[in-house]
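Trainee: Model the structure of this input:
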Amino acid sequence: DFRKILEQIGEHPIIVRSSSMLEDNFGLAFSGKYQSVFLCNQGDLETRLSHFLMGLKKVFASTFGPDPILYRRDHGLLDYDERMAMVVQKVVGRRFGDYFFPFAAGVMFSRNVYAWHPKINKEAGLVRLVHGLGTRAVDRVGSDYPRMIPLSHPQLRPEVTADQVQRYSQKQVDVLNLKTGGLETIDFRRLAAEVKHPELFYAVSLQHHDHLAPPLFKTQALAGQELCLTFDNLLSKTPFVQLARTILSRVEGAYGRPVDIEFAWDAETFYLLQCRSLSVRKEQRSVAMPGDVSRERVFFTMKSSLSNSVALDLEYIVYVDPKAYDRLPTYDAKMKIAAVVNLLNKQLAGRRYVLMGPGRWGSNDINLGVRVTYSNINKTRLLIEIAFAKEGGTPEVSYGTHFFQDLVEADITVASLFPDEAGNVFDERFVLNAENLLGTMAPEAKDCEEVVRVVNIPAVRNGEYLHVYMDASSGKGIGFFGPRQDGTPGSDQNDADFRVPGLESEL
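Mentor: Purely as a prediction, here's the structure:
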């Protein structure tokens, strides 16, 4: 009886999680496909029961959403008798005035593909950590960043200067507002001033001019200081890192394969919330970067490759012009671009195409990237996120989000391109000057031709296709035009025969 459940829980926030027959299977995580519903669970029993029943209905109804259905179709599971159960958990955290949230939460992985430094041991794992509810760790959010912690070297960060650390730090916190009864996002500085969390010492660093450092003493006054969420003291002055390593090692040993675990940390206690097998892309140990490619054939180069990947014989480019997208004046105009991408994804099903666009694919902030979901991009072979320096933005490290796991399971390679970074090459003129097939392929989207461009590469390059090579150990990547290779690296060309005059030292 649901009343008895609520009576036993009392007026404590809860979350209703999906637990279907297929969910969290080995290689089929269904990450983020079904809904989870937070309930503040306040008031008299009948009120709480009404909200509880509504939460159950929302989770059950998500079984019939487009994303899980397409996910099942892509994995040959449409005929499977999918059944939905639900798990009810008490939300980890404490009440501070009208707000309820844990000190920290996130997701951790027993394998780390985001190894930006040669010192990092990929086998040691990675943690994606945020202050407050873990929703900001598993979803692609706006102009915000979780702390990425390689467990082999927890103090190592991809940022170098204090300004970079502050810029790429978390600035918004997700909490439950017990007064309004819903999930709320609050500016961290405002929350810190209102709440005065007793463990803030472990979460923040203090910025003074161009220097950033964690507080030295728990009694050190933090009010009125320039605070930045770094979690440096949590990593160095608590058993958090050692516990994370131990938990990941033991759970992976029990599963017999890599895992990812959603967790919360509050009052110096580690809470395990959910565990599933981790989908890890089957990569080559290393990629022999092509050599002698003439400049005329180079489409782009990059120096920030995080995976060993080869994508050959790409026939189409779908290009969302970052600058044109940024100029769109309204929310509806930008959402229309997402609809066009979805339309092209269906039109190009069965074709090998690369999808290129601004900033953060899948972000919930449409000003930073095209708001797409799995069902909108599941047919692309390669997803490239572009950040021009003058835009003041950067592609977010999406590793660990539900969005990223979708791409891994669909065998879609993700890459970030920084055209204005010294040494990188991007021949944007090729896509801007080539014939745009958007109006032909999707006449209803013809009015979006200034923003979205579709290029048939062989038609423009006299039968050549786009080939992309990326090597994680060197961080190098290159996309170039060449003869068809029938999808097999080196089938028509000898990799050792490729050299890029004047580019080999730059890659």
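Trainee: C-alpha from now on. contacts and neighbour counts both.
Mentor: Will do.
Trainee: What's the end-to-end length of stretch 451-462?
Mentor: End-to-end span of stretch 451-462 (CA to CA, to the nearest Å): 25 Å.
Trainee: contact partners of that stretch?
Mentor: Contacts with stretch 451-462, where a contact means CA atoms under 8 Å, 6 or more residues apart in numbering, come from 314-322, 324-325, 337, 431-432, 434-438, 463-466, 481.
Trainee: Return the members of these classed as buried.
Mentor: Buried residues within these, counting neighbours by 16 or more other CA atoms under 10 Å: 314-322, 325, 337, 431-432, 434, 436-438, 464-466, 481.
Trainee: residue ranges for the strands of the stretch 101-250 of the chain, please.
Mentor: 104-109, 126-131, 147-150, 172-177, 182-187, 204-208, 211-213, 227-229 (DSSP state E, counting those that start in this stretch).
Trainee: Tell me which of those sits most buried.
Mentor: Neighbour counts (mean count of other CA atoms under 10 Å) averaged over each of the strands of the stretch 101-250 of the chain peak at strand 126-131, with a mean of 28.
Trainee: how about the helices of the stretch 151-300 of the chain, start to end?
Mentor: Counting by DSSP state H, counting those that start in this stretch, the segments of the stretch 151-300 of the chain that form helices are 162-167, 188-195, 232-237, 240-255.
Trainee: Another sequence for comparison is provided below:
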Amino acid sequence: LNAPDKQVPGNRDDPGKFTQKKIDLIDINANSFTTVSFRDLFDSLVSTGFLEMVTTKDLGKAEMLARRNRPGIAAYHISFKGILQGTNLVSNLRVMLDAIENAYGTPVDVEFTANFDSKGGYRLNLLQCRPFQVRMDAREITPIDGTNTGVPFLHTQGPIIGPSMSSHPGVLIMVRPKVFGRLAPRQRFAIARAIGKITHHPEISSRTIMILGPGRWGTSTVSLGIPVTFAEIQNVSIIGEIAEMHDGLIPDVSLGTHFFNDLVEMNMIYFAVYPGKKGYMLDVAPLEAMENQVSRYLQGDSLVENAIIVLEFMNDENVRIAGVNKKEHRKDPRAKYILGIFMDTLKQEGRCYLLRR
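Mentor: Sure, this is the predicted structure:
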């Protein structure tokens, strides 16, 4: 509700490419639930006067279709622009949520229905209300030692959700955005399963793990991110989403909404980074230059080895957890650098560094 005009990301040639294409509805004549395509409902939307309320018309595309004598339906995509901008639904929802939050004393998650007539009038029904678990332990923190001399590879100005953190994770798992963006849906599911195997590997699962990947972690729409289940990443402490996939799509990040309550309960921290946007930075070159440890945990899978980077860091605490001999660990290539992460929830500022030992 803080950005009701924000649209699903597309591209210049087809702004509606990734918008909703099907609608779940109750078929009164058949007395059943069913799913129909937007195209099948188009004539009904026109005849009932609802078309402008739920769609946006691409004027440039409409002119092109007219010149080619093609049906104009392809110029429309579902956006609910008329409802979001032409009615007071958004403001009423804000009032409703504020009232419930004040009564519960905590933010809430709700389910509702809104039944509209063709003139913009509507009836709003609250169906379900669930209080969010919120940890009130936000505090100012001190940046990690050595950040002035480290190699920075990530800077974010939010969103950052969860407890502030200044620490040295033992494992960084990154999905390469450009590689992932070229994969077929079946291959993307394979990457998600591989992430789960890595995070649950006995040599990794007990350590502080950071994951970084393109688009949404936990999405069910593989075109928008990495379709892991929460069970596959429940051992992770830091979740980072990169608003980058490929040239045709800049995915909208999730803000952790897929498993918000789980993030809070497990005391995880979530952040997003927007490469190329002012105040943000992501430089994967230092990570690419390090020795990828993925083959230690998933052998013989060239797809996974190409798409996933696993980096391990053997500072003193990680040496203890991993059970490595202290006298020998400095000879280990994993001990060359320490990963430093600083995430300040209050100031909405985060940085990640490679710190040379």
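Trainee: ok so, going back, please list the members of the buried ones among the contacts of stretch 451-462 of the first structure that lie in helices.
Mentor: Pro322, Tyr325, Ile337, Val431, Leu432, Leu438 (DSSP state H).
Trainee: Report how many residues lie close to Leu263 of the second structure.
Mentor: When neighbours are defined as other CA atoms under 10 Å, Leu263 of the second structure has 23 of them.
Trainee: Return the residue of the first structure aligned against it.
Mentor: Aligned counterpart of Leu263 of the second structure in the first structure: Leu407 (TM-score structural alignment).
Trainee: Excluding chain neighbours, what is closest to its match?
Mentor: Excluding the flanking residues, the one nearest Leu407 of the first structure by CA to CA, 6 or more residues apart in numbering is Thr413, at 7.0 Å.
Trainee: same deal with Asp187 of the first structure?
Mentor: Nearest one to Asp187 of the first structure, counting by CA to CA, 6+ apart, is Gln172 at 4.6 Å.
Trainee: and the one you found, what pairs with it in the second structure?
Mentor: Matched to the second structure by TM-score structural alignment, Gln172 of the first structure sits across from Lys21.
Trainee: Could you look up the SS state of the most centrally placed residue in the first structure?
Mentor: For the first structure, the residue sitting closest to the mean C-alpha position, by CA atoms, centre = their mean, is Ser398 at 2.4 Å. Here Ser398 of the first structure is coil, with the state taken from DSSP: H, G, I helix; E, B strand; the rest coil.
Trainee: That one -> the second structure?
Mentor: Checking TM-score structural alignment: Ser398 of the first structure goes with Ser254.
Trainee: My guess is its match contacts Arg216. True?
Mentor: Yes - Ser254 of the second structure is within contact range of Arg216, at 5.4 Å (criterion: CA atoms under 8 Å).
Trainee: thinking again about what came up before, tabulate the ones in helices among the buried ones among the contacts of stretch 451-462 of the first structure (CSV), appending distance to Val251 of the first structure.
Mentor: What follows is those, written out as CSV (distance: CA to CA, whole Å):
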residue, distance to Val251 of the first structure
Pro322, 42
Tyr325, 44
Ile337, 42
Val431, 47
Leu432, 50
Leu438, 49
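Trainee: Between these, which sits nearest Leu348 of the first structure?
Mentor: Leu438 (11.6 Å; CA to CA).
Trainee: Can you tell me the closest non-neighbouring residue to the closest one?
Mentor: Leu438 of the first structure's closest residue in space is Val454 (CA to CA, 6+ apart), at 5.4 Å.
Trainee: which residues in the second structure does the helix or strand where that neighbour lies align to?
Mentor: For Val454 of the first structure, the host element (DSSP states H and E) is strand 452-456. Strand 452-456 of the first structure corresponds to residues 308-312 in the second structure, going by TM-score structural alignment.
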